[in-house]
Each structure stands twice: as structure tokens, then as C-alpha cells.
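# Test case, fold it:
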Amino acid sequence: MNLKTYKAGFAAYLILVFTIFGCKKDPYKGVESNEKSIENFSMGTGFTQIGAAVVDRAAGTVKVKVLVEDNTDFSKVKPVIQQSYRATVSPASGSEVNFLAGNYKYNYTVTAETGESREWEVIVEPFTETILGTYDITGLVLYGGTGPEYGGGAVLSLTSKPWIWPVSDGPQVELDNSITFKLTGVTPTGKTTGTFVNDAGADGKYANFIYTPDPKTDVNKFYRKIPKGEGKWERDYTNDILTLIAADGSSVNCSFLGPGTEDLGNKQTKTIVNNAFAFSLNGNDDWSAIYTDYDKFVKKPRRYWVEVKKRN
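The predicted model follows:
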């Protein structure tokens, strides 16, 4: 094949390619979209959003939970909005809006390609992390005992029976300790996270939970729930679980409770005056030791509260 023939063949090939692809039709040409939804919504720079926005297409609402911090200003928000394909939104994505003027609500209009429009109400739900601050430990309380239906259960302060604990580092040394919680961020799933410091207080001591009567037993696994020193925390509001993570990576789950009275059954209750960290314990029934301190504190502890009071 000479060069002239090759060039002619190549030119014919290019013409064929352009003809094939040039004649391909746009399947959406001439079809106008009637979609007029907000598909996604975020608060934009400067805001910590708790989880993804909840879009209710039937109701025409979008709900956004936002963490309230020192610098949070809901009067100057530049949201990032994703609307339906080929639709427009007004005010436009990135435009500054004032959520305070409408009591944390703002209306957007989404207009479809066909020209039809729909009003959408965006509702901001301000969220405050309640655990932040410094708390003084005011009490350590146990609910324990085999056979509570037979009178074997009781709610007792750990410091109410000093003779069963070490003299120098029993539970009483915890009562000058303090716990400080700080916020570091929010996970993509909406859990708040931060750091904590469990300070040993003026005496510089943490309790060593040893049951001293015979049989002498180490019960730190039950009562050393709040780690010593520094650690991290994670809070899941969907199931009311606070996770405390020690420096060594070990963790424990609890609930952070406010004032109220907890019904424990069998005519037993626990009243919380300020706040408390509540832990579920998993002791074992011992019918041979029922009604004894050994049974309540060592064998069958059921629930444990670290009572605290927040500093002003």
C-alpha cells in the first residue's frame, strides 16, 4: 500500500467514526425534568453538624442538628444545598441566610426545569453537649445483692462501710477527685467526642477497691469504672451511651444521668440530686451469702453510680 492509498483509507475511517458518534442522540433531549426537591443540605463552613440532614420529601422539610459552640452564629449561615437534577434553588446554595429571624426555620424554593416550584422548610435544631465542664465527685453508690425479691438487695454508699475497705486508699479518697470534660469534635455518624481528665484531688489518691474481710477480694473490675488520669470519651445520643476510653485503649460504657429517681424494683430506688455516671454491673448470685456485705459488694453487685456535681 502506497502512502496516498493509506491516507485516503485513514480519512475514510475518520469520516465513518464522526458519522457514527455524531448521529448519536441525547436520550434526555426534549425531556424536561419536573423534580423539585432538596436532595442534601449542610450548614457550611463554621458549623459542626450532627449527622446528615434528614430530608422528608413527603412533608417538604429538611431537619439539621447543629452543635452549639462559643462562636456559633445562626444569623449568618451560608448553607451548601444540593437540589434535584436541572432544578434551581432560591436563595442559591452558598447565599447567606438568617435562621434566627425565623426561629431557626428558613424557607427555600426549588424550581424544576418545567417551571413548577415547591417550598421547602429547613429546620435547624440547635444541640448542646451537656457533659462539658468540671464535676466534683460527691458519692459512690451501689445497688447489689442476691435475691432482691426476698430482701437480699440494697442501695448502699461505698463509704458507708469503711471497715470493708483499705484504710489509706478506700473509696473515701475519691471524694476530693474531679472530672473535666472537653469537646474535640463530632463523628460522621453524629457522636460527640472529646477528652477527659480524672484528677486525683488534693490528696493525690485514687481508690484501690479491695474488699478486705475474708475472703479478701480485688473488686476494681466493678468499681474502677472511671479511668484514672487522662482519657477520651464518645457519646451516642441515639442510645444514651457514654463511652469512656482509658489511655491504654480499654473502654467502658455508662449513662450520664440528671436529677431524678430510678426505680430498681422490689421497693428499691436510687435518687440522683445533681448528676451521676451510671454503670450496669454483672455479678453472680450467691444464695449461700445472701444478706451479707460480701454478697452485695463482691458477688452480686448490680448497678453502680458515681455521683457528681458540676462546678459553676
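# all contacts plus neighbour counts: C-alpha atoms, from now on.
OK.
# quick one: the residue nearest to E96 when sequence neighbours are not counted from F41, how far?
Leaving aside its chain neighbours, E96 sits nearest to K78 (4.5 Å; criterion: CA to CA, 6 or more residues apart in numbering). Separation of K78 from F41 (CA to CA, to the nearest Å) stands at 11 Å.
# in the helix or strand hosting K221, what's buried?
Per DSSP states H and E, K221 falls inside helix 220-223. Under the neighbour-count criterion of 16 or more other CA atoms under 10 Å, helix 220-223 has 222-223 buried.
# Stretch 304-312 too?
304-310.
# Narrow these to those in helices?
If you go by DSSP state H, those have nothing in helices.
# can you tell me which two in those residues are farthest apart?
Spanning the widest gap among the buried residues of stretch 304-312 are Y304 and K310, at 19.1 Å by CA to CA.
# ranges for the helices of this protein?
3-22, 220-223, 293-294.
# most packed of those?
helix 293-294 (a mean of 20; mean count of other CA atoms under 10 Å).
# one step back: now the helices of the chain as JSON lines including distance to N282?
Formatted as JSON lines, the helices of the chain follow (distance: least, CA to CA, whole Å):
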{"stretch": "helix 3-22", "distance to N282": "71"}
{"stretch": "helix 220-223", "distance to N282": "8"}
{"stretch": "helix 293-294", "distance to N282": "15"}
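# quick one, which of those helices is nearest to S117?
helix 3-22 (35.3 Å).
# Please compute how far the closest one lies from its chain's middle.
64 Å (CA atoms, centre = their mean, to the nearest Å).
# next one: stretch 70-86
With CA atoms, centre = their mean, you get 23 Å for stretch 70-86.
# Next, the buried residues of it.
Quick answer for stretch 70-86 (16+ other CA under 10 Å): 74, 77-84.
# Stretch 130-149 too?
Quick answer for stretch 130-149 (16+ other CA under 10 Å): 131, 134-148.
# Same check on stretch 37-46?
37-39, 41-43.
# and what of stretch 202-219?
Applying 16+ other CA under 10 Å to stretch 202-219 flags 205-211 as buried.
# What's the end-to-end length of it?
Across stretch 202-219, first to last residue, CA to CA, it's 24 Å.
# contacts for it?
Residues from elsewhere that reach stretch 202-219 (CA atoms under 8 Å, 6 or more residues apart in numbering): 163-166, 169-174, 176-177, 200, 220, 223-224, 228, 297-298.
# what do you get if the cut-off is 10 Å, keeping everything else the same?
158, 163-177, 198-200, 220-224, 227-229, 293-294, 297-299 (CA atoms under 10 Å, 6 or more residues apart in numbering).
# for comparison, sequence B:
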Amino acid sequence: MKKLYQISLIVLSLFMVACTDNPLETIEGTGWQKERNIISILVEGQIGTAVIERDFDDAKIKIFAKEENIADISKVEIKNIELSHGATTINKAGTTLDFSSGASTIAIMSGAGETLNWEVSLLPFVSDLEGDWYIGEIGLYADMWSWESWGWEKYEKINNYLPELSPELDNILSFTVEGADENGNPFGTYEHKPGNDGLYGSFTDANQGWNFNERFRKIPTGSGTWLRDFERNKVIITDENRRVYELDLEVFVDTKEVSIKAEVLYQSELFNWDEQAWAYEELAHMSKSMWYRLTREYVPQAGNDIRSLTVANQVGDATIDAGNKTVTVVIEDNGTDISAIEITGLDVSFAASSNKTVGQILDFSGDYSTEITVTSEAGEAVVWTINLELDIDVSDVSLAGTWSIDDIGVYADLFTWESWGWEKNELLTNYLPNASTELDNTITFVVIGKDAQDRPYGTYENNAGTDGAYGNFVSDDASWPETDFNSRYRKVPTGTGTWILDGETVTITDGGGTDFVLTLEVKTGSTIALSADVEFLSDQFDWDVQNYSYEETAHMSKRMWYNLSK
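Sure thing, here's the model as predicted:
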């Protein structure tokens, strides 16, 4: 039976071969080759990659070129053409297309013999980089150990760290297209021109002794050539000295801006934890890349800072607090009229202006401070407070400095003139818990100078702490006949003012002109107390109230104090 089955298979196979000349023809032949696609095409003068679109038999190609770079628009040579498998065309590499009407046709025949006509349009090339660009921003990216759970990333404008870079921000970068290479990559001339100030920026800070030109000068100054590498999405600029700069290009279609970016050497292993200038570390070691953001329209600069300030008879450098918009200058204690201090140097943000200039006078007669208004190029004005101090020896002024509030206390005399009477020291916050918000405040006494009687004087500030609040000497106990004791215990003023120290008596004058007279007790080199009398009202003690806390707060207290420490 098995032998009979094998004989049957042999006979059947011979029958099939006899009926078919080539049983593999449907696979080995061309009948199955239906594709009629153009995969890629490159023609004379073409710039960039052709845009190939097909929707069934609607087949179109857009080729971008500069016609002035084509010798004969009616005979545009095909440099290269790639078709789908098995497809053919008479329009091979080396043949020409006629674009006199702006379009031409390429017929593609599939292996199966079916033809598809492709409409090929020649369009004027407009480079996304060609033309004039303003510098909108020069930035860096710093990787601050982002691989750690506590790490972070940072994006920063470099001119915030290196102010001498700011003149670059009105410069113009120009890219002119002259042609395209054999791969369709456009090339041309490049120019980096200074703006109205005639200056290029410098990646330096002379005051700090920092020079990062070698690290961050990735966009060359002057003129040169450029090439757009579409395959790698890079712009390659070669300067006049034949130095080559390879830059990544990002195009922002929505805003019509571009960004040209370069990598910088990341050296986190060189980070110096003892270096207090983190800006230096971000610039020198932690930055990974830098970029220029380019805009078609000029972007007015928004900076309105005071970079430096010097005045006549100044001692040392000014202290600038950019966050709080304050500048403090110290001058010699030589009897100078503080209502007429001459400005000898003033530097503000790039393109900004100020209402004071070198040679003009500053009047510090009001609370030893005055103001300078700085207006950015964009028109935003900021008022800076300029504080004045005299260069005097403050080592003998025990009040000088910034103090924390340890506690607020009160002394009560509970009929000590009687044999059964007693006295009591108590934390006032135990009676008036709402006063506790004062305990995270700091109190600062800045010494400005000494008057003719050798009495030190200066400025004062009771600065609200992290909660942003001052103490409120009010009781929440509704059973008390009286609950608001601010007029009784607000002996240390809030806000700012001035002070003068006469022996152990310090008089603080607040911003409204009210004087607060306190006694200074120096306990140690780092602890003091400021105390004041409160009105003793023992004759109003109400024996029927049965609330001693209220009576001590309202009537029996004689003195209150702030214990301060550094």
C-alpha cells in the first residue's frame, strides 16, 4: 500500500509539470511588482530634500532650488533618482527635466507594466536660516547632578553671570545662501556684526577675574562661510581663520525663531564644594550646552539692574542686593555733607537708562537713603534704594548688627509693698499667644555714623520672619474684659526707621515719625535686651475678676523686654 501511494505522488507531480511551463513564474517574474514610487530625487541646483507625496495615483514632488544657480531652466539635470523595486523610468540620472513652466513630469513604470505620472514642481528655495537674525538670548544648560535624587537641572542666561557679554545682545547674525553641495545642502556666507554699540560681548567678568571665552565662544564673530547639513541637522560655520564650529539647529515654526546650540565639556568631577560662587561652578564645570536663540525682530532688553555704583569718598565696593533692589555704599567719616554726595561711577543693565548719571548728586539726608530709578530698554522701571553708611569703628557699638528675637518677657509687681505680695517674670507670649509670630523676626541696627556728641546712630529694621507677620498683642480669651494690648506692649516698632544710642538709652524713630524709647542692656557679646516701662495700674486691679493672667497683663505689669541674640 505504501509503495502504491509513492507511485501516485510521482505521477501527480509529472502531470503538474506538464501543465505549467514555469511553476515559479509568479514569484520570479515581474507580474507581482506593482510599485511605481520615487524614493528620492536630486536635481541640479536643488537645495534640501525633495518633498515626495502620493495619494494613490495622485503623485507629486516638490523640489526647492535657487533658479539663479541653474544654468538652463529648460534642461535641469537629474543628479540622482531612486525608484521602488522593479520600477523603471526614462528619466534616469544624467537626463534633464524642463521646468520652464515651473513643473515637469516623470513617468514611472512598474515591473508589471503599469505607469504612474509624477508631477514634479520646482519651487524657489527659502532657507529657514537665510537672512538677518537678532540675538534674543544667550543661555546655558547646567546639569546639577540630576542623576541623584536631590539633583536638579538649570537653564540660565549667561549674561546674568557674565555682564560683559551683554553688548552681544544687540548684534546681528546674517546668513546668505549662495548654492548647494552635491547632497542638496545649502551653503553661503556668514557674518556676525556688532549692533549699535559697535561691540561684541565677552564671556568674562573682570571684577571676578573670570574668562570663559574659550569655553563659550561657539558662535564666531566677524565673517565666514556656513553649510546646512540636513542629514545631521547641523549648521557648520567656518570663520575667517578657518576654524570650524559645528552647531545643532532647532527651528521653532510657531515663533519663527531658531536656536543654534553647542555642547561644552561637562566636568562635574571638578566641582569645588568649598567654592562659594556657584555661578562660577555652573559656568566652569556643570554646564553641558550653550545656545543662541535668534529672532527675526529685535527684542528689547528687559534688564533694569544696577551693576555697580561708586560715590565720592567711597570706601570699598558697594554692596548690591539684586533681589531686594538695594545698594549700600560706605564713605569716609570726614564730615562730608550727606545731602550732596557725588556719583563717580554708575553701571546699569545693558541698554537700560537711569534717572541719575555720573557727576550728579545723591541726597542721603532723609534716613541716610535715597533712590535711583533704572528703566530697561523694554520700558520697565524699577526703583533702587541706595543706603549710605559711614566708615567708622563700630566695635564699641554693642547694638550694631542683626539680632534674632529669643523671647518677649514681662515683669509684674503683685503688691510687693505688702507683706504678702510678690513679683513675677513671665513670657508675655504665655498670656498673649498671638505675639508669638514676632519670634521669627530679625531686628537690624545699621551704624551710619556718630554725631557731635559721639552718639552712634543709623537705620533700623524689624524684619518680619518666614511667616511674613509681626506679633499681635491681642488675647483670644473672650472672657477677658479687655483683649487688645497693642498700645501697651508695642514698644519695639515694626518696619523700618532710624535710631540713636545715648549711653544705655536707644531711641528708635519709626517710618511715621513716632519715637520709641528703650533701655539697652548688654548681657554678653552676643546677647542683649531692649526693655521699656509700661504703665503700672495696680489701682485698677479687680479682685472680683478671678483671672490673674488678665490682671498681670492689663494692670500689674511694670516693664516688658525683648531678649535678642546673634
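# Now the TM-score, please.
Here the TM-score for the pair of chains, by TM-score structural alignment, normalised by the length of the first structure, is 0.61; 248 aligned residues with a CA RMSD of 4.7 Å.
# on that earlier part again, looking at the buried residues of stretch 202-219 of the first structure, spot the one nearest S288 of the first structure.
Y211 (18.1 Å).
# Find the residue closest to that closest one in space, skipping its chain neighbours.
T217 is the one closest to Y211 of the first structure (CA to CA, 6+ apart), at 5.0 Å.
# In the second structure, what sits opposite that neighbour in the alignment?
Using TM-score structural alignment, the partner of T217 of the first structure in the second structure is W210.
# What separation do you get for that match and N241 of the second structure?
25 Å.
# Same question for S101 of the second structure.
Distance from S101 of the second structure to N241 of the second structure, by CA to CA: 44 Å.
# distance between the ends of stretch 245-258 of the first structure?
Stretch 245-258 of the first structure: ends 22 Å apart by CA to CA.
# Between K78 and F41 of the first structure, which contacts overlap?
S93.
# What is the aligned counterpart of D199 of the first structure in the second structure?
Using TM-score structural alignment, D199 of the first structure lines up with K193 in the second structure.
# contacting residues for its match?
K193 of the second structure neighbours (CA under 10 Å, 6+ apart): 168, 170-174, 199-200, 221-223.
# Looking at the residues you listed, which are in strands?
172-174, 222-223 (DSSP state E).
# For I90 of the second structure, state which of the residues you listed is nearest.
Nearest to I90 of the second structure among those, with distances taken as CA to CA, is S174, at 42.2 Å.
# Quick check: the counterpart of the closest one in the first structure vs D136 of the first structure, distance?
Matched to the first structure by TM-score structural alignment, S174 of the second structure sits across from T180. As judged by CA to CA, T180 of the first structure and D136 of the first structure stand 9 Å apart.
# repeat for E39 of the first structure
Distance from E39 of the first structure to D136 of the first structure, by CA to CA: 46 Å.
# Next: V68 of the first structure.
25 Å.
# Tell me which residue is most central in the second structure.
E156 (4.4 Å; CA atoms, centre = their mean).
# What residues does that one make contact with?
Here E156 of the second structure is in contact with 137-142, 282, 287, 290 (criterion: CA under 10 Å, 6+ apart).
# Would you map the strands across the stretch 401-550 of the second structure?
401-414, 422-427, 442-450, 456-463, 495-502, 505-510, 515-524, 527-533 (DSSP state E, counting those that start in this stretch).
# Adding mean neighbour count and distance to V235 of the second structure, write the ones you listed out as a markdown table.
Output for the strands of the stretch 401-550 of the second structure, formatted as a markdown table (neighbours: other CA atoms under 10 Å; distance: least, CA to CA, whole Å):
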| stretch | mean neighbour count | distance to V235 of the second structure |
| --- | --- | --- |
| strand 401-414 | 19 | 55 |
| strand 422-427 | 13 | 71 |
| strand 442-450 | 21 | 55 |
| strand 456-463 | 22 | 54 |
| strand 495-502 | 20 | 57 |
| strand 505-510 | 20 | 62 |
| strand 515-524 | 16 | 67 |
| strand 527-533 | 20 | 65 |
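# With distance to T255 of the second structure as extra columns, can I get the ones you listed in JSON lines?
Shown next, in JSON lines, are those (distance: least, CA to CA, whole Å):
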{"stretch": "strand 401-414", "distance to T255 of the second structure": "49"}
{"stretch": "strand 422-427", "distance to T255 of the second structure": "62"}
{"stretch": "strand 442-450", "distance to T255 of the second structure": "47"}
{"stretch": "strand 456-463", "distance to T255 of the second structure": "44"}
{"stretch": "strand 495-502", "distance to T255 of the second structure": "46"}
{"stretch": "strand 505-510", "distance to T255 of the second structure": "52"}
{"stretch": "strand 515-524", "distance to T255 of the second structure": "58"}
{"stretch": "strand 527-533", "distance to T255 of the second structure": "59"}
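# so which of the ones you listed gets nearest I236 of the second structure?
strand 456-463 (55.2 Å).
# What residues in the first structure pair up with that closest one?
So strand 456-463 of the second structure sits over no part of the first structure, by TM-score structural alignment.
# report the angle between the axes of that strand and strand 442-450?
Angle, strand 456-463 of the second structure to strand 442-450, by axes from the mean of the first three to the mean of the last three CA atoms, to 10 degrees: 160 degrees.
# returning to what we had before: any chance of the buried residues of stretch 37-46 of the first structure in a markdown table, with distance to A53 of the first structure too?
Listed next are the buried residues of stretch 37-46 of the first structure as a markdown table, based on distance: CA to CA, whole Å:
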| residue | distance to A53 of the first structure |
| --- | --- |
| S37 | 14 |
| I38 | 10 |
| E39 | 10 |
| F41 | 6 |
| S42 | 7 |
| M43 | 9 |
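# In strands, which of those residues fall?
Per DSSP E, these map to strands at 38-39, 41-42.
# from those, which single one is nearest R118 of the first structure?
Nearest to R118 of the first structure among these, with distances taken as CA to CA, is I38, at 9.8 Å.
# Could you measure from that closest one over to E116 of the first structure?
From I38 of the first structure over to E116 of the first structure (counting by CA to CA), the distance is 14 Å.
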